[in-house]
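K.L.:
Have a look at this prediction, sequence included:
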Amino acid sequence: MTHSAPSLASARAILDRLIAFDTTSHRSNLALIEWVESYLAEHSVKAARVADESGDKANLFATCGPMVEGGVILSGHSDVVPVEGQEWSSDPWTAREENGKLYGRGTSDMKGFVALALAWVPAFVRGSKPVHLAISYDEEVGCKGAPAMIERLRKTIPLPRVAIVGEPTSMRIVTGHKGITVHEVQVRGHEAHSSLVNHGVSANAVAIELMHHLMEIARDLRENADPENGFDPPYPTLTVGVMEGGQAANILAGHARFEFDLRCPPGYDAAEILAPFYEACAAQDAALKGNFPDTRVHVEKLASAPPMTDAGSEDAVAFVRRLTGENSPPSNVAYATEGGQFQQAGFPTLICGPGSIEQAHQPDEWIALDQLEAGTRFMARLAEELS
């Protein structure tokens, strides 16, 4: 790649390259990480990996500029959600421009922000304050990858002025988001002919009862929430995203599984909310084993990420406002991000990035070109501010 002065064109070229990497969360992201390492090396920026246990995925962080306090963390995740089962009008791994929009998986969530940050590396390396780039894996499956990288950052870089997580906010400042926990429930039944329900246990029937229990918890959360807490929706949400089970209509299902997530505004205790459900699962497990010892109900927490609040964000907000030119009050969002993890590590944190969450995770995901232009102005002002 031939490098020129930072510009929208250079960001577009990098974004096209990033989109071409299929970094769906169940795949490796190493090809993208290797490309970014090579790009940074061309600008004499040394990067460090923080790999997962398998070695198939890695976070990447690097510092542009001097190792002094008062810099900025620019954080983005490399993984994207699946395209399987979605009806795309064109290849999701090839950027396509049409009618003021750029289509492709990850354009909005959130390779657009990562591309903008990388495009401005030639300017950041000349600054008197540093820019710390932080690229994570497995954000889309419960923010699993970032904590190990954030811990390394906490131990190795001087305290920055702000960590900016570039999730799509239409370049508006967000200072609060919900936390998330993701659980899997597995039910092992006892197969029998469906006419002889007393000779077996349908794992599907047990799973349906447990999902109904979750929906009752969800209803109670909805009915008892504070409508003025600044979130939309204001209540914790509990949804079942995956359910599987059974082999045939005339067989009592031998296995069933479902996954659910709970998203809570700050101030809620997810473990306390789910305690009755865990008790129901334990009671079901004991009751089933009383008749069929080979049966089982097992619950496992797959992932969790803390909420983010506006605590300690006043200076960070004032600083980022100068970069965006946006003067509207900071807001809260219902989705979870790695922002709460950065905040938990002691970094002043906010969310601000190009694109809209409404386009994320959709077939024909897109980002408006004027959002990339706004991101270009943001990065240019940031480079000037840190110079």
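P.N.:
Arrived safely, thanks for sending. Numbers count the residues shown, from 1 in each chain.

K.L.:
drop to CA atoms for contacts and neighbour counts, all remaining ones
P.N.:
Will do.

K.L.:
My guess is E139 contacts V165. True?
P.N.:
No - judged on Cα atoms under 8 Å, E139 makes no contact with V165 at a distance of 11.8 Å.

K.L.:
which of the two has more neighbours?
P.N.:
V165 (25 against 21; other Cα atoms under 10 Å).

K.L.:
what do E139 and V165 both touch?
P.N.:
E338 (Cα atoms under 8 Å, 6 or more residues apart in numbering).

K.L.:
Without its sequence neighbours, what residue ends up closest to P234?
P.N.:
Leaving aside its chain neighbours, P234 sits nearest to P227 (5.5 Å; criterion: Cα to Cα, 6 or more residues apart in numbering).

K.L.:
this is the other structure I want to compare:
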Amino acid sequence: MDFDMRAFAAELCRFASTAGEEAAAADFVEAELDALGFETHAWDADPALLAGHPSFPDDLDESDVAGRKSVAGVLALGGPDGDPGDDAPAVALNGHIDVVPAEPAEWSSDPFEPVWGEAGGERGDDTETPRDDAAETLTARGAADMKSGVAACVGAALDVREAVAAGAIDLPDAGLRVVVEAVAGEEDGGYGAATAALANPYPFERDAAIVAEPTELRPVVACEGSLMARLELTGRSAHAATRWRGEDVLPRFEAVREAFAELETERGEAVDHPLYGEFPVPWPVVCGTVEAGSWASTVPSTLTAEFRIGVAPGETVDEVEAAFRARLDDVVADDPWLREHPPTFERFSVQFEPAEVAVDEPIVAAARAGLVDAGLPDAEPTGATYGADSRHYVAAGIPTVLLGPGSITEAHYPDETIAWAEVERGREAIAAAVGRFAESYAPSVSAK
């Protein structure tokens, strides 16, 4: 079976694989991998396993993970009698098949009906994301984040198989295993990747991984973590005509928000990391939701606000939570009402621990060399202010680098688009990186 990467990516984008709805997309990928000659594996998110993981709530049950199927395909290459030995290195090419919801009214076409076209100019909004006038593009929810990346991983694995057959890659004596993973639930914590990291679904170990997130084909070796925390304030209601009799929560919330913004600035200056100097706000704090009051003519006496707080590589979620709790305590200490009616500040949803891999890891060197082999510039490793499934593999002792086509500026955005030529270059670069990684184990290379 020939692999049509365009058709694969477009068909995968047709699945509205939002949280809990990944199974149909996983079935499609599994069938395609099987037809292409991969040995396939599948697993479901395990609530009992994840409940003990620090990133996930401890009250997960089967209903929380229903429909969250992940799949993988393995190519066994070379080795004695054509079958890799137990000590053959294995590299995983990982991508997630889940997507965030799309608001059709904000799109110029159906988000789950892929559109091929030619982009020209800029987005026409304040993001000013440039696009190559001559580039063919794919527009759909998940086109950049990251179903085209999954397609590039499949194509890269097949290219490695072809190169091995042609003798173009100097394999280790024991052979090589190339794994393509299509996992569920990355957007809300990494259900599929965390399960695969904690309970290996293969009869062999993974020695390294490339996660094909949209990095603009730059190797990302550090990912930021995040604390998700919910603030609840209590005041006292009163008629708007006698508002002085109430205790308004809104000024108190503003005091907390201002204190957190000041701490964000302080942390940006004090928490230094060599890979994050290019970001104007390296450890962002965002209050994403606020709900307050019950009636326009009543002093608001309740408020709930949800924060996403950045965690730097080298920090822990616990440490950052403690810093923001201490700053909240300072606000409370300055307000007599809050001292008598202290707010709550509790975690909710999924927490993201930061992750970092050393720049001298073989998989990082292979990624950089693969870019050059693909005719692209050598790119210095960098960091990202978002989290990714790489953290689960790094925590499991699997060195992992992010490298994939597309831009994070397109992720979660209306009319999400990727330049197809970049997907083709990503496929070539990832395949070359796998070849370089394999050769780092080969006797003829190691002896040099």
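P.N.:
Good, I have the coordinates. The structure displayed is predicted, hence computed values, not measured ones.

K.L.:
Now do the SS call for the residue nearest to P234 of structure 1.
P.N.:
coil (DSSP: H, G, I helix; E, B strand; the rest coil).

K.L.:
Could you give the number of residues near it?
P.N.:
P227 of structure 1 - counted by other Cα under 10 Å - has 13 other residues nearby.

K.L.:
now the helices for structure 2?
P.N.:
Remark: helices assigned in structure 2 by DSSP state H are 5-13, 23-35, 47-51, 62-65, 148-165, 191-198, 249-270, 317-333, 336-340, 362-373, 390-395, 420-439, 443-446.

K.L.:
May I see those helices arranged in a markdown table, with mean neighbour count and distance to W116 of structure 2 as well?
P.N.:
A markdown table is the format used below for those (neighbours: other Cα atoms under 10 Å; distance: least, Cα to Cα, whole Å):
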| stretch | mean neighbour count | distance to W116 of structure 2 |
| --- | --- | --- |
| helix 5-13 | 20 | 9 |
| helix 23-35 | 19 | 20 |
| helix 47-51 | 18 | 39 |
| helix 62-65 | 14 | 34 |
| helix 148-165 | 25 | 13 |
| helix 191-198 | 24 | 30 |
| helix 249-270 | 16 | 41 |
| helix 317-333 | 16 | 41 |
| helix 336-340 | 13 | 56 |
| helix 362-373 | 23 | 26 |
| helix 390-395 | 24 | 30 |
| helix 420-439 | 25 | 9 |
| helix 443-446 | 12 | 43 |
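
K.L.:
Tell me how many other residues surround D56 of structure 1.
P.N.:
11.

K.L.:
ok, the aligned partner of it in structure 2 to E346 of structure 2 distance?
P.N.:
The alignment partner of D56 of structure 1 in structure 2, by TM-score structural alignment, is A66. Going from A66 of structure 2 to E346 of structure 2 by Cα to Cα, to the nearest Å gives 26 Å.

K.L.:
Could I get the contacting residues of the residue nearest the centre of structure 2?
P.N.:
In structure 2, the C-alpha nearest the mean C-alpha coordinate belongs to A388, at 2.9 Å (Cα atoms, centre = their mean). Listed by Cα under 8 Å, 6+ apart, the contact set of A388 of structure 2 reads 186, 190, 223.

K.L.:
Now the equivalent of F307 of structure 2 over in structure 1. Nearest residue, chain neighbours left out?
P.N.:
Superposed on structure 1 with TM-score structural alignment, F307 of structure 2 falls opposite F260. The shortest distance from F260 of structure 1 to any non-neighbouring residue, by Cα to Cα, 6+ apart, is to V240 (4.2 Å).

K.L.:
hmm, back to that, pipe the contacts of A388 of structure 2 into TSV and attach distance to D145 of structure 2 per row.
P.N.:
Converted to TSV, the contacts of A388 of structure 2 look like this (distance: Cα to Cα, whole Å):
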residue	distance to D145 of structure 2
E186	10
G190	14
C223	16
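
K.L.:
any idea which of the residues you listed is the one closest to F260 of structure 2?
P.N.:
Checking the contacts of A388 of structure 2 against F260 of structure 2 with Cα to Cα, the nearest one is C223 at 21.9 Å.

K.L.:
can you tell me which residues contact the aligned partner of that closest one in structure 1?
P.N.:
Aligned against structure 1 by TM-score structural alignment, C223 of structure 2 finds its counterpart in H177. H177 of structure 1 makes contacts with 265-266, 307-309, 332-337, 340, as judged by Cα under 8 Å, 6+ apart.

K.L.:
In TSV: those residues, plus distance to L221 of structure 1.
P.N.:
Below are the contacts of H177 of structure 1 laid out as TSV (distance: Cα to Cα, whole Å):
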residue	distance to L221 of structure 1
P265	11
P266	14
P307	17
M308	20
T309	20
N332	19
V333	18
A334	15
Y335	17
A336	18
T337	22
G340	22
